[in-house]
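J.: Here is the input, now give the coordinates:
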Amino acid sequence: MNVFLWVVQAVLAAVFLLAGAMHATQPKEKLRPMAPWVEDFTLTRIRLIGGVELLGAVGLILPAVTGIASILTPLAATGLAVTMLGAVATHARRKEPAAIVVNVVLLAPAAVIAWARFGPYAF
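T.: I've put the predicted structure just below:
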């Protein structure tokens, strides 16, 4: 199970690293075609969301790899799950069901990692 969790953590970290880098660095006009939700947020909030995604991605891997404060890994997973709940709410309000599916697909492994790393498969 530990190997499975590591694989899920690595894949989830890669996804959030890419999304976070995009949200944290790209101008709003460039994000708009692929992420229409940016219309509802200021550039500062979009950057903040990108920063949260980047921190979550790093938090899934780095604390456990270094052995320093490995409690940060399940906390990062929990934070990403909460972020995805916010994304679901945003896309539900905007009536974007396809985006909700993507958010739920990202929410599920984040929740599994949080549950497993807080509980039976902690470091």
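
J.: switch to C-alpha atoms for all contacts and neighbour counts from now on
T.: Noted.

J.: Name the residue closest to the centre of this protein, please.
T.: The structure's the chain has its C-alpha centroid closest to L80; by Cα atoms, centre = their mean the separation is 4.0 Å.

J.: which other helices and strands contact whichever strand or helix holds R45?
T.: Element membership of R45, judged by DSSP states H and E, is helix 43-66. Secondary-structure packing of helix 43-66 (3 or more Cα pairs under 8 Å, 6 or more residues apart in numbering; DSSP states H and E): helix 2-25, helix 72-93.

J.: Now for T42, how many residues are close by?
T.: 11 (other Cα atoms under 10 Å).

J.: Could you check how far it is from L55?
T.: Distance of T42 to L55, computed by Cα to Cα, to the nearest Å: 20 Å.

J.: same question, A13
T.: 10 Å.

J.: Looking at those two now, which is surrounded by more residues?
T.: More crowded of A13 and L55, by other Cα under 10 Å: A13, with 24 against 18.

J.: how about this one, so we can line them up?
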Amino acid sequence: MNVVLWIIAALLALAFLAAGAMKLAQPKEKLAAAGMAWTDDFSAGAVKGIGALEALAALGLILPAVTGIAPVLTPLAATGLVLVMAGAAVVHARRKEFPMIAANVVLLILAAVVAWGRFGPYAF
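T.: Down below sits the predicted model:
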């Protein structure tokens, strides 16, 4: 199970690092034109903040566990991603973007599995 948790954490880290970096590097208008219409509901600063949270959580999933420095940050980062995805699902539901909710739920479940495993029976 430890290997499975590492694989899930690595996949989540890649996905959220890419998503966060994209939100940090591109202006809000370009993100909206690229299919992220939800950005119209938020300020540019809020979109950058979400991107920063995603990128930091991605680093938090891997670096503490690899370095052995404060490994409790790994399940905390996963818990943070659960909250981010819950918020994303609410935003998409309000906008009636139901296909996007499925992706949010999958990522939420994967992050919850990592949080459960690293807080519980497979802690470092």
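
J.: quick one: TM-score?
T.: The TM-score (TM-score structural alignment, normalised by the length of structure 1) is 0.98; 123 aligned residues with a Cα RMSD of 0.5 Å.

J.: Distance to V101 of structure 1 added to the helices and strands packed on helix 43-66 of structure 1, as JSON lines?
T.: Formatted as JSON lines, the helices and strands packed on helix 43-66 of structure 1 follow (distance: least, Cα to Cα, whole Å):
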{"stretch": "helix 2-25", "distance to V101 of structure 1": "15"}
{"stretch": "helix 72-93", "distance to V101 of structure 1": "8"}
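
J.: Figure out which of these is closest to Y121 of structure 1.
T.: Closest approach to Y121 of structure 1 among the helices and strands packed on helix 43-66 of structure 1 (Cα to Cα): helix 2-25, 6.8 Å.

J.: Quickly compare the helices and strands packed on helix 43-66 of structure 1 and say which is most buried.
T.: Most buried of the helices and strands packed on helix 43-66 of structure 1 by mean neighbour count (mean count of other Cα atoms under 10 Å) is helix 72-93; its value is a mean of 20.

J.: mean shift between that one and structure 2?
T.: Aligned to structure 2 and superposed, helix 72-93 of structure 1 gives a mean residue distance of 0.3 Å (mean Cα distance after the TM-score superposition for structure 1).

J.: Return the distance of that helix from the chain's centre.
T.: Put simply, helix 72-93 of structure 1 sits 6 Å off its chain's centre (Cα atoms, centre = their mean, to the nearest Å).

J.: just checking, what packs against it?
T.: For helix 72-93 of structure 1, the packing partners by 3+ Cα pairs under 8 Å, 6+ apart are helix 43-66, helix 97-118.

J.: Which of these sits closest to H91 of structure 1?
T.: helix 97-118 (6.0 Å).

J.: Quick one: average offset of that closest one versus structure 2, please.
T.: Mean for helix 97-118 of structure 1 is 0.5 Å (mean Cα distance after the TM-score superposition for structure 1).

J.: Off-centre distance for that helix?
T.: 9 Å.

J.: for that helix, packing partners?
T.: Against helix 97-118 of structure 1 (3+ Cα pairs under 8 Å, 6+ apart) you get helix 2-25, helix 72-93.

J.: Any buried residues in the very next helix or strand once past the longest one, and which?
T.: Right, the one you point to is helix 2-25 of structure 1. Downstream of helix 2-25 of structure 1, the first helix or strand assigned by DSSP H and E is helix 28-31. Within helix 28-31 of structure 1, the residues that count as buried by 16 or more other Cα atoms under 10 Å are 28, 31.
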